[in-house]
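Colleague: below is the sequence, then the predicted model.
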Amino acid sequence: MASTSVCASCLRALRQQARKEIQIQSQSSFASLRSKQQPNTRRLLSTTARSFAAPEPQQQQRFTKPPPPKSSSPSNANPSAFDLSQLASQLRKTDTLRSATEPYIAYGSTEDLFRACAKQCDYTVPNVRKSPPEPAPKNAAQEDVGVGSGWWVTPKEQGGLGLDVTFNTWAQVIFLHMYLLTVRLRCFPKEHAGIWHQNLLDHFFYAAEDKMAVWHGMTARGVRNKYLKDLWLQWRGLLLSYDEGLINGDAVLATAVWRNLFKSSEEADIADVALVTAYMRRQLARLDEMKDDMFASGEVDFEAPEAVKALAGKDSSWMHKSFSSEDLKELEQAQAQPQTQTQK
């Protein structure tokens, strides 16, 4: 990616490497100093009268503690994190090292990004933890219903969206926020965007499999793999439907939100669908203003959906504007142009 930021793991490794080099230099300096002060053993074993003479001043120094080795540069003795960060940032600018370290940085950064998505909605099934375990309550679609937290599953009486506290709701809410991040990750360099997208998706499937085993009693790996494949197909369809909405307008995007998040329910409130659509547009604008370094450091968060209520509750000025005959002609011409192009 275009960022030259370095993760904490890489910075820690560079700091340890610097300390090892300083220790090796100190040991080599100490060994060279001892070799200079080592007395001549042949003279100690000699039988001549000179061997019984008083030791020379240089020989007396061998019983004293040698002075500590002098460091060549004070800055190398205690390298600061800022210096190591600058060194790593310079090394990251090279294409070879950046390609080698990108998967590690992407893995750690996307873990923080997924945590930001998981904060929006979470749930547990307390009946499973009872002794003895009790079956979880079911909804009309025979899905396990738990106890959740977050605006998306908070009842409408308490100011929330009021979605069912189920595994499917949890997955769709996280999918929605992962899609918002994916749109921004597509702006990364082509050779790195796929790595970030894949790592973000892997974190979701790790969490999804953990939910299945802990709260839904899916101890068989084959059963979990079956549901994970279904989630993969849902994710692929969600990408296509939300991308179509971004291109063709809010009406198409609202339809995709209604199908995925509200399960195409006829009882869904159109105001809630409009609120989620406005929320997605606003978050995409916020993410577009963020720099790549913020994604590398994991400093990405989402705005509270309550802040969009005032925006979604306003009527558009075009709702109360009457169309003139000229406006209708322009609209008819705009609708006729795509048809003529397809016929050609």
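Modeller: Ah, there it is.

Colleague: switch to C-alpha atoms for all contacts and neighbour counts from now on
Modeller: Noted.

Colleague: all helices for the chain, in order.
Modeller: With DSSP state H as the criterion, the chain has helices at 8-37, 41-44, 57-60, 74-77, 81-92, 95-118, 167-185, 190-215, 221-248, 250-260, 270-289, 292-296, 309-312, 325-343.

Colleague: can I get those in JSON lines with distance to residue 124 and mean neighbour count?
Modeller: Listed next are those as JSON lines, based on distance: least, CA to CA, whole Å; neighbours: other CA atoms under 10 Å:
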{"stretch": "helix 8-37", "distance to residue 124": "32", "mean neighbour count": "13"}
{"stretch": "helix 41-44", "distance to residue 124": "78", "mean neighbour count": "10"}
{"stretch": "helix 57-60", "distance to residue 124": "77", "mean neighbour count": "11"}
{"stretch": "helix 74-77", "distance to residue 124": "51", "mean neighbour count": "12"}
{"stretch": "helix 81-92", "distance to residue 124": "41", "mean neighbour count": "16"}
{"stretch": "helix 95-118", "distance to residue 124": "13", "mean neighbour count": "18"}
{"stretch": "helix 167-185", "distance to residue 124": "9", "mean neighbour count": "20"}
{"stretch": "helix 190-215", "distance to residue 124": "7", "mean neighbour count": "17"}
{"stretch": "helix 221-248", "distance to residue 124": "18", "mean neighbour count": "14"}
{"stretch": "helix 250-260", "distance to residue 124": "22", "mean neighbour count": "20"}
{"stretch": "helix 270-289", "distance to residue 124": "24", "mean neighbour count": "17"}
{"stretch": "helix 292-296", "distance to residue 124": "29", "mean neighbour count": "19"}
{"stretch": "helix 309-312", "distance to residue 124": "28", "mean neighbour count": "14"}
{"stretch": "helix 325-343", "distance to residue 124": "50", "mean neighbour count": "10"}
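
Colleague: next one for the comparison:
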Amino acid sequence: MNLHVWLLTVRLRALPPPHGMNHIQGLIDHFFLDVEDRVRRVLQPVGPDSMAPAQNLEPYTQPTDFYTVANGGMRVKARGRAPERLVTRQMKVFKEQYFGLGMALDLGLVKGDAEMAGAVWRNFLGARGARGILYQSDADPTQPYFRRSVNLLGGKVEQGGTMTEEQLRAEEAKDDGSGVHDYAPAEADKYVAYPERMATLVAYVRRELKRLDAIPDEVVMGPGKVGSEAAHMDQLKFGRVRDGNPLLDP
């Protein structure tokens, strides 16, 4: 979803002022309201007998075939209120991730496909293999292997504080539960598909940006009347990643 929001913001920047900034602000507001709703539905499922407001019984974003809603349509046992501190902290993490992704993709948009592919690798492929690829022939079969990428900023990690090389290796060996980590030596062959995946996503980004650029401003902004918000949605609808990609043609 972050990628598609960024694609839209790139097109909305080209709208004449103040429409561009107004549309971008509205898009980001709805995006993060949806994110918060999903976080709360995981941490604080509600039921008919709970004290939560009635509107919380329905997700902010209605279920679709494309995106799933956490706990949507499931019978869950209502719990107490989600800790606001936890929700706030998670929202701050998502904010940093969103703006970091946007900056990386903006740089790729200006500097070229190689930079864009790097942004795709870091943000969508988990930066797997950033510290090198360990092959099965070089691995010690008696030792378990686990390594994940740790976000460093000026020598600091997510939790803050500087780290030595030994501390960094220890942090990389900890499973943070995200499911994103380097492949085990026996699975090193999976890296072979990474260049194609990066090229596929870069081609998709370029293709969608070109398509959106060809849509007139008045179509993007819509009629501007209450009840006509969904006008021209068929023209703004995103294409499939695999469509029109020569790398995937039979």
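Modeller: Great, that's in hand. If you're wondering where the values come from, they're calculated on a predicted model, not measured in any experiment.

Colleague: next, the TM-score between them, please.
Modeller: Here the TM-score for the pair of chains, by TM-score structural alignment, normalised by the length of the second structure, is 0.52; 140 aligned residues with a CA RMSD of 1.8 Å.

Colleague: that older thread, now render the helices of the first structure as JSON lines, adding distance to residue 302 of the first structure.
Modeller: Supplementary listing: these in JSON lines, determined by distance: least, CA to CA, whole Å:
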{"stretch": "helix 8-37", "distance to residue 302 of the first structure": "23"}
{"stretch": "helix 41-44", "distance to residue 302 of the first structure": "76"}
{"stretch": "helix 57-60", "distance to residue 302 of the first structure": "73"}
{"stretch": "helix 74-77", "distance to residue 302 of the first structure": "41"}
{"stretch": "helix 81-92", "distance to residue 302 of the first structure": "28"}
{"stretch": "helix 95-118", "distance to residue 302 of the first structure": "7"}
{"stretch": "helix 167-185", "distance to residue 302 of the first structure": "8"}
{"stretch": "helix 190-215", "distance to residue 302 of the first structure": "16"}
{"stretch": "helix 221-248", "distance to residue 302 of the first structure": "18"}
{"stretch": "helix 250-260", "distance to residue 302 of the first structure": "18"}
{"stretch": "helix 270-289", "distance to residue 302 of the first structure": "7"}
{"stretch": "helix 292-296", "distance to residue 302 of the first structure": "13"}
{"stretch": "helix 309-312", "distance to residue 302 of the first structure": "15"}
{"stretch": "helix 325-343", "distance to residue 302 of the first structure": "37"}
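
Colleague: surely residue 40 of the second structure touches residue 82?
Modeller: Yes. Shown here, residue 40 of the second structure and residue 82 form a contact pair, counting by CA atoms under 8 Å, at 6.8 Å.

Colleague: now the end-to-end length of stretch 236-248 of the second structure.
Modeller: Its first and final residues considered, stretch 236-248 of the second structure spans 24 Å by CA to CA, to the nearest Å.

Colleague: quick one: contacts of it?
Modeller: By CA atoms under 8 Å, 6 or more residues apart in numbering, the surrounding residues in contact with stretch 236-248 of the second structure are 196, 200-201, 203-204, 208, 212, 220.

Colleague: contacts only, for the spatially most central residue of the first structure.
Modeller: Nearest to the mean C-alpha position of the first structure, by CA atoms, centre = their mean, lies residue 110 at 2.0 Å. Shown in contact with residue 110 of the first structure (CA under 8 Å, 6+ apart): 196, 199-200, 203, 298.

Colleague: can you tell me which of the residues you listed is nearest residue 44 of the first structure?
Modeller: Distance ranking of these against residue 44 of the first structure, using CA to CA, places residue 298 first at 67.8 Å.

Colleague: tally up the residues packed near the closest one, please.
Modeller: Using other CA atoms under 10 Å, residue 298 of the first structure has 20 other residues around it.

Colleague: so how far is residue 59 of the first structure from it?
Modeller: To residue 59 of the first structure, residue 298 of the first structure is 62 Å away according to CA to CA.

Colleague: do the same with residue 265 of the first structure
Modeller: Taking CA to CA, one finds residue 265 of the first structure at 96 Å from residue 59 of the first structure.

Colleague: again, but for residue 257 of the first structure
Modeller: Note on residue 257 of the first structure: its distance to residue 59 of the first structure, by CA to CA, is 88 Å.

Colleague: what do you get for residue 18 of the first structure?
Modeller: Distance, residue 18 of the first structure to residue 59 of the first structure, using CA to CA: 37 Å.

Colleague: any idea what residue 218 of the second structure aligns with in the first structure?
Modeller: Counting by TM-score structural alignment, residue 218 of the second structure lines up with residue 293 in the first structure.

Colleague: aligned partner of residue 329 of the first structure in the second structure?
Modeller: For residue 329 of the first structure, no residue is aligned by TM-score structural alignment.

Colleague: enumerate every residue touching residue 329 of the first structure.
Modeller: Not one residue lies near residue 329 of the first structure by CA under 8 Å, 6+ apart.

Colleague: if I look at the residue nearest to the centre of the first structure, how far off is residue 76 of the first structure?
Modeller: 34 Å.

Colleague: ok, residue 86 of the first structure next?
Modeller: With CA to CA as the criterion, residue 86 of the first structure and residue 76 of the first structure are 14 Å apart.

Colleague: wait, isn't residue 264 of the first structure in contact with residue 256?
Modeller: No. With contact defined as CA under 8 Å, residue 264 of the first structure does not reach residue 256; the gap is 9.2 Å.

Colleague: with the first structure superposed, average distance for stretch 30-43 of the second structure?
Modeller: Averaged over the aligned pairs, stretch 30-43 of the second structure sits 1.2 Å from the first structure after superposition, using mean CA distance after the TM-score superposition for the first structure.

Colleague: counterpart of residue 13 of the first structure in the second structure?
Modeller: In the second structure, no residue is paired with residue 13 of the first structure according to TM-score structural alignment.

Colleague: how about residue 39 of the second structure, nearest residue that isn't a chain neighbour?
Modeller: residue 87 (7.1 Å; CA to CA, 6 or more residues apart in numbering).
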